[in-house]
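>>> Structure of the sequence below:
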Amino acid sequence: MHVLHFLQAIVHGMHDALRQLDLNLLLVFDALLRHRSVAMAADELAISPSACSHALARLRSALLDELFVREGAAMEPTAKARRLADGVQDGLRLLSTSLGEGRSFNPASSRQTFVFAATDFTTFALLPPLVAAVAAVAPRIRIKVEHSRRRDSVEALACGRAHFALGFADESATIHKGLDSITFMEGDYVVLARAGHPRIQGQLTLAQYLKERHVAVLPWEDEASVIDGALLQMKQARDVALELPSMLAATCIVAATDLLLTLPHSAAVHAAASLPLAIHPAPLRTPPYTLKAFFHPRHASTPGHRWMLAQMSQVLGSATPTQR
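Okay, the predicted model is just below:
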């Protein structure tokens, strides 16, 4: 029904000429959106560049807009193309899922797009090993990440924008009825400090922790930090020098300053692998975190999604970060 409603909205909301629009033209539109190149779009669709250009001309005529204009070496979308982009891509994704049910799935040749909703916390901790593993056996598959400002990112599943939601769960997490999930890793929070920090030698004590200044990463809307909540129960508070919505900037800042950063162990290990950072056990009790992937059962019925779930379970379920 979602597919039918989407197509009805396109047909009835635009010019009558769209009633006769070849749906293959929407595949050309999608490929041009992603590649910004007629030649690359044609290669993906297994057609000649001239056929792709001809299809674009038909789209322009049907939609009464240039849609893509050349800027330097790239074909950039017009304002109208940008307005159409999400609807067209969501519709194609729904069609692909619906029409693909019951068919076999060949990862080596598939060009399917899988959409993950995630904060940069979970993208940073989970996606690198998954993308590497998928690329090795499915070189043409596309993974798209939709940024979320919610802890478990499940709102994108409810409206059909995503196939999977990567998120944190702890003792205060909401139970989402109608969704399935798999757990990848569990762990505790740790503290990152720059290697050679002048005042932190050996074990980090609570007194030292409270004397230092901190970076607080708050990626989720309207939700207090787990760390500040744990300190509040102890009638303590940390001195926050910098509050950020992003994990990636935070680790770089800590590596260049004397500020401390408290974060999940799995994310700390990834950061310490590429930056001069030392990992210390947190000197306070916090609820353990669990990294999970949520998905709707209706998606899990298709061969492609079952394959991706298997990859996630194998790659992420076996991930056991070790402290450097």
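>>> Please count neighbours and contacts with C-alpha atoms only from this point.
Noted.
>>> Can you tell me what sits against the longest helix anywhere in the chain?
Across the chain, the longest stretch assigned as helix under DSSP state H is helix 79-100. Applying C-alpha atoms under 8 Å, 6 or more residues apart in numbering, the external contacts of helix 79-100 come out as 2-3, 6-7, 26-27, 30, 33, 65, 67-68, 113, 160-161, 299, 302-303.
>>> ok, now stretch 264-277?
With C-alpha under 8 Å, 6+ apart as the contact definition, stretch 264-277 has outside contacts at 121, 124-125, 187-195, 251-252, 254-255, 278-279, 289, 321-324.
>>> looking at it, V191 is touching L259, isn't it?
No - the pair V191 and L259 fails to qualify as a contact (C-alpha atoms under 8 Å) at a distance of 10.4 Å.
>>> the more surrounded of those two?
Per other C-alpha atoms under 10 Å, whichever of V191 and L259 has more neighbours is L259, with 23 against 20.
>>> Now do the contacts for that one.
By C-alpha under 8 Å, 6+ apart, L259 lies in contact with A193, R194, E212, R213, H214, V215, A241, I253.
>>> where along the stretch 1-150 of the chain do the strands fall?
For the stretch 1-150 of the chain, the strands defined by DSSP state E, counting those that start in this stretch occupy 68-71, 74-77, 113-118, 142-147.
>>> Out of those, the one nearest Q203 is which?
For those, the distance to Q203 is smallest for strand 113-118, at 33.2 Å, taking C-alpha to C-alpha.
>>> Distance from the closest one to the middle of the chain?
Offset of strand 113-118 from its chain centre (C-alpha atoms, centre = their mean, to the nearest Å): 6 Å.
>>> Dump the contacts of L259 to JSON lines, plus secondary structure, distance to L92 and neighbour count.
Converted to JSON lines, those look like this (DSSP: H, G, I helix; E, B strand; the rest coil; distance: C-alpha to C-alpha, whole Å; neighbours: other C-alpha atoms under 10 Å):
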{"residue": "A193", "secondary structure": "strand", "distance to L92": "46", "neighbour count": "24"}
{"residue": "R194", "secondary structure": "strand", "distance to L92": "47", "neighbour count": "24"}
{"residue": "E212", "secondary structure": "coil", "distance to L92": "51", "neighbour count": "16"}
{"residue": "R213", "secondary structure": "strand", "distance to L92": "49", "neighbour count": "16"}
{"residue": "H214", "secondary structure": "strand", "distance to L92": "45", "neighbour count": "21"}
{"residue": "V215", "secondary structure": "strand", "distance to L92": "42", "neighbour count": "21"}
{"residue": "A241", "secondary structure": "strand", "distance to L92": "46", "neighbour count": "12"}
{"residue": "I253", "secondary structure": "helix", "distance to L92": "41", "neighbour count": "16"}
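>>> Now the second one, please; I'll put the structures next to each other:
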Amino acid sequence: MDISGLDLNLLRVFDAVFRHGSVSRAAQELSLSQPAASQALTRLRQLLGDPLFERMHGGVRPTPRAERLAQAVRTAMATLEVALAEAHAFEPLEARKRFRLHLSDIGEARFLPPLMQALRQRAPHVLLETLPMPMAEIADALDRGSLDMAIGFLPGVTGTQQQVLLSDHYALLLRKGHPLLRGSHAPRMNLKSLKSLEYVAVRSHSETLRILQTLDLESRVRLSAAHFMAVPSIVRQTDLAVVMPAEIAARFQSEGDYVVVDAALPESHFDVSLHWSWRFAREPANQWMRQLVQEVFQQQ
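Predicted coordinates for the structure are as follows:
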């Protein structure tokens, strides 16, 4: 077909419908009415001579022609976005941009203080907004641009560009003076010792729950908490234990009220990575922010 008369807005609608599997959600993203999005899709169907999407329960699914077209459309749009963005250099001292970042609650406590200190010095007018999301939604949010980057142990996030920031493992955090620590400050616990403990489980951290389930310790959970932030205070005032990243646990131990205990925890090693979308990989502001995040991690 001759593309000289093709309205590029039709391709924006096609891309949004393909990613969302829904005309209504695509219209919402593009700030269009649903009839306007449907009309744009109809025009593109007529131009290409293909239905492109078929109705199904809860949305639409692409035809084989749409599947083949989708990657080419996304690549072309990303190339245009980068070309337009490169015309505007990012000046951090003057910028008033908002960066949106996925972090868990424990990630906020660990990484936001040094990151905000660095931003205050280098980009004092920039706004940083954290938007914690379910793991299954992160890649799509990065691709849409509703998230600029995500930091964490995110094994379910695929199809993104990523950089490992640090490697860590899970350990136990107990209060100093815990009955099992008598005669030894930090023994390495075997399974029998682990089964004698009682635990705090944090529902927002699925890997710690997996470890407790793998060791058949669910019956030893005495508190199931929604978030992490109150857990260290609870551990300090009780005999409960919590499974958590060793690097963060060591920071609590340095306060003097806690002991970090290595244990035979299954599949306990993991990487904390920075994730971003290839669509915005060369956008100057995002490049600058990713570099800053990596510098901050290297200094910790």
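>>> Quantitatively, what TM-score do the chains reach?
The TM-score (TM-score structural alignment, normalised by the length of the second structure) is 0.66; 229 aligned residues with a C-alpha RMSD of 3.3 Å.
>>> still on that earlier bit, of the contacts of helix 79-100 of the first structure, just the buried ones, ChimeraX syntax please.
In ChimeraX, a selection of the buried entries from the contacts of helix 79-100 of the first structure looks like this (16 or more other C-alpha atoms under 10 Å):
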select :3,6,7,26,27,30,33,67,68,113,160,161,299,302,303
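>>> Now, the contacts of helix 79-100 of the first structure that are in helices?
Reading helices off the contacts of helix 79-100 of the first structure with DSSP H, I get H2, V3, F6, L7, L26, L27, D30, L33, H299, P303.
>>> ok, the second one - contacts?
Contacts of V3 of the first structure were listed using C-alpha under 8 Å, 6+ apart, and they are G91, L94, L95.
>>> Likewise for the fifth one?
Applying C-alpha under 8 Å, 6+ apart to L26 of the first structure gives the contacts V88, L92.
>>> what's the spacing between it and L260 of the first structure?
49 Å (C-alpha to C-alpha, to the nearest Å).
>>> what helix or strand does the equivalent of P219 of the first structure over in the second structure sit in?
Aligned by TM-score structural alignment, P219 of the first structure pairs with S204 of the second structure. Following DSSP states H and E, there is no helix or strand that holds S204 of the second structure.
>>> wouldn't S204 of the second structure be in contact with S224 here?
No - between S204 of the second structure and S224 there is no contact under C-alpha under 8 Å: 10.1 Å.
>>> Please say which of those two ends up with more neighbours.
Ranked by neighbour count (other C-alpha under 10 Å), S204 of the second structure and S224 place S204 first, with 16 against 12.
>>> State the distance from that one to L103 of the second structure.
11 Å.
>>> now E218 of the second structure
Distance from E218 of the second structure to L103 of the second structure, by C-alpha to C-alpha: 26 Å.
>>> Settle it for me: which of those two has more neighbours?
Legend: neighbour count by other C-alpha under 10 Å for E218 of the second structure and L103, higher for L103 (22 against 17).
>>> Counterpart of the more buried one over in the first structure?
Match for L103 of the second structure (TM-score structural alignment): A118.
>>> Surely its match and E155 touch.
No - if you go by C-alpha under 8 Å, A118 of the first structure and E155 don't touch, sitting 10.5 Å apart.
>>> where do the helices sit along the second structure?
With helices called from DSSP H, the second structure shows them at 8-20, 23-29, 34-48, 64-85, 105-122, 135-144, 191-196, 206-214, 231-237, 246-253, 284-299.
>>> Quick one: closest of those helices to M56 of the second structure.
Among the helices of the second structure, helix 23-29 comes nearest to M56 of the second structure, with 11.8 Å by C-alpha to C-alpha.
>>> what comes into contact with the closest one?
Applying C-alpha under 8 Å, 6+ apart, the set of residues contacting helix 23-29 of the second structure from outside is V13, A16, V17, H20, S33, Q34, A36, A37, S38, G59, V60.
>>> which one of the residues you listed sits closest to M189 of the second structure?
So of the contacts of helix 23-29 of the second structure, ranked by how close each gets to M189 of the second structure (C-alpha to C-alpha), first place is H20, at 47.4 Å.
>>> how about the closest one, what's its match in the first structure?
With TM-score structural alignment as the criterion, H20 of the second structure has no equivalent in the first structure.
>>> ok, H20 of the second structure - contacts?
Contacts were defined as C-alpha under 8 Å, 6+ apart; by that measure H20 of the second structure touches A26.
>>> any idea how far it lies from R279 of the second structure?
Noted for H20 of the second structure: a distance of 17 Å to R279 of the second structure, by C-alpha to C-alpha.
>>> Now do the same for A226 of the second structure: its match in the first structure.
A226 of the second structure maps onto P245 in the first structure, by TM-score structural alignment.
>>> pretty sure that match contacts V217?
Yes - at 5.5 Å, P245 of the first structure counts as touching V217 under the criterion of C-alpha under 8 Å.
>>> So for the two, which residue has more residues nearby?
Using other C-alpha under 10 Å as the criterion, P245 of the first structure and V217 rank with V217 on top: 21 against 17.
>>> what about the residue nearest to that one when sequence neighbours are not counted, how many residues close to it?
Leaving aside its chain neighbours, V217 of the first structure sits nearest to L244 (4.9 Å; criterion: C-alpha to C-alpha, 6 or more residues apart in numbering). Using other C-alpha under 10 Å, L244 of the first structure is surrounded by 13 other residues.
>>> where's L244 of the first structure relative to D120 of the first structure, distance?
12 Å.
>>> any common contacting residues for the two?
Contact criterion C-alpha under 8 Å, 6+ apart; residues shared by L244 of the first structure and D120: P219.
>>> quick one, what contacts the nearest residue to D143 of the second structure once chain neighbours are set aside?
Distances taken as C-alpha to C-alpha, 6+ apart put S277 closest to D143 of the second structure, at 5.3 Å, once the chain neighbours are dropped. For S277 of the second structure, the contact set (C-alpha under 8 Å, 6+ apart) comprises A139, L142, D143, D148, M149, T160, Q161.
>>> ok, now with 6 Å
Listed by C-alpha atoms under 6 Å, 6 or more residues apart in numbering, the contact partners of S277 of the second structure are L142, D143, T160, Q161.
>>> Relative to Q71 of the second structure, which of those residues is nearest.
The closest of the contacts of S277 of the second structure, once distances to Q71 of the second structure are taken by C-alpha to C-alpha, is D143, at 12.8 Å.
>>> on that earlier part again, make TSV out of the contacts of L259 of the first structure and add distance to G202 of the first structure.
TSV is the format used below for these (distance: C-alpha to C-alpha, whole Å):
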residue	distance to G202 of the first structure
A193	12
R194	13
E212	15
R213	18
H214	19
V215	21
A241	23
I253	22
